[in-house]
Structures are given as C-alpha cells and as structure tokens.
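Undergrad: Next come a sequence and a model predicted from it.
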Amino acid sequence: MTEGELIEIANSSMLVMMKVAAPPLFAGLVIGLAVSLFQALTQIQEATLTFVPKVLAVFVALLIFLPFILHTLMDFMHLVLDRAISGG
C-alpha cells in the first residue's frame, strides 16, 4: 500500500466515523437544547432533568438509526478488506 492509499483509507474512516456518530449526537444536542430552554423559562434547575431525557433520546436514536449505522460500517469494512486482499 502506498502513502496515498493509506491517507485515502484514513480519510474514509473519518467520514464513516462522523456518519455513524452524527444521529445520536444530534439527538442529544436537540433534546439538550430543548431541556435547557425549558429550564430557563421555568427556572427549574434539576440535574436529572437534563440527564434522563438526553440518555433516552440517544438510546431511541440508536435504535432508529441502527440499520443505517450497521450498513455504513459493513460497507466500510468491505472496502478495507477488498483493498487488503487485492494488495492495494
């Protein structure tokens, strides 16, 4: 394998990582923003009020996007294995 091919695989791995991590992170971001807005409007400052909805949102996002995540990871693994078998 040449340096260019290794850099291309590293670049692809970073893109796959962002694709896989984006749905649960975005769900946590949206729920966290909504809870923060709710807390600011009602002046309720409870720590569990911020933690529990985020955990539930991330869990639900993982359940919903699990087929997409698995498909993305399998496609990337096939790409890497094909390159390793073909010698570059």
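TA: Nice, thanks for sending it over.

Undergrad: C-alpha only now, for contacts and for neighbours.
TA: OK.

Undergrad: Remind me what the strand or helix carrying residue 33 packs against, helices and strands.
TA: Secondary structure from DSSP states H and E places residue 33 in helix 3-42. Using 3 or more CA pairs under 8 Å, 6 or more residues apart in numbering; DSSP states H and E as the contact test, the elements touching helix 3-42 are helix 47-86.

Undergrad: Structure two is appended below for comparative analysis:
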Amino acid sequence: MTESETLALAGQQALWTCLMLGGPPLLLLLIVGLAVAVVQALTQIQEASLAFVPKMAVLGLALMFGGSMALGLMRSFTEGLFEQVVSVGGLR
C-alpha cells in the first residue's frame, strides 16, 4: 500500500471514528430537544432552563453509559493509526 493510500485510509477511519463517537449523543440530544420543544409549544412556557437542563442530563447519562465504548473505540483507532505510521515509516 502506498503512502497516499495509507493517508487516505487514515483520514477515512478518522471520519468514521468521529461519526461513531459523536453520532449517538447528538441523536439523543436531538430527540430530547425536539420533545422539549413540543412540550414548550403545547404549554406556551418559554423558559431557557427548561430546554437546557434535560439536554445536559441526557448528555451526562449518555457519556456515563457510553464512555467505555467510546474509550475502546478511540483506543483501537489510535493503535491502528500507530500501526499504519510504523508500516509507512518502518523501524530504523
């Protein structure tokens, strides 16, 4: 594999890792934000903290329960990246 192919593969893996790390929490925040917006529209209560607090609670729970998965994903990406660097540069 050439250096440019290795670099392209590393970039693709980096984007995929970002999507896997950021996607689930952002999807949860989108759902909670939509639910809060519907409740605010129905009750006509326009309080900023009403929209902020549930999102932060859900984000905290998502990070608490998904943190180990995220750490494992980042670790495997980093190990793969280091292996690619060694394969391109070689040990001298």
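TA: In hand now; what should we look at? Please read these numbers as outputs of a predicted model, since none were measured by experiment.

Undergrad: what's the TM-score here?
TA: TM-score of the superposed chains, computed with TM-score structural alignment, normalised by the length of structure 1, equals 0.92; 88 aligned residues with a CA RMSD of 1.3 Å.

Undergrad: before we move on, the earlier item: for the helix holding residue 33 of structure 1, buried residues please.
TA: Buried residues in helix 3-42 of structure 1, defined by neighbour count with 16 or more other CA atoms under 10 Å: 9, 13, 16, 20, 23-25, 27-28, 31-32, 35-36.

Undergrad: of those, closest to residue 63 of structure 1?
TA: residue 24 (9.6 Å; CA to CA).

Undergrad: gap between that closest one and residue 87 of structure 1?
TA: 36 Å (CA to CA, to the nearest Å).

Undergrad: same thing with residue 48 of structure 1?
TA: 52 Å.

Undergrad: For the residue lying closest to residue 36 of structure 1 once chain neighbours are set aside, which residues are in contact?
TA: The shortest distance from residue 36 of structure 1 to any non-neighbouring residue, by CA to CA, 6 or more residues apart in numbering, is to residue 50 (7.4 Å). Residues near residue 50 of structure 1 by CA atoms under 8 Å, 6 or more residues apart in numbering: 32, 35, 36.

Undergrad: Take those and write them to JSON lines, including distance to residue 81 of structure 1.
TA: Converted to JSON lines, the contacts of residue 50 of structure 1 look like this (distance: CA to CA, whole Å):
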{"residue": "32", "distance to residue 81 of structure 1": "39"}
{"residue": "35", "distance to residue 81 of structure 1": "43"}
{"residue": "36", "distance to residue 81 of structure 1": "45"}
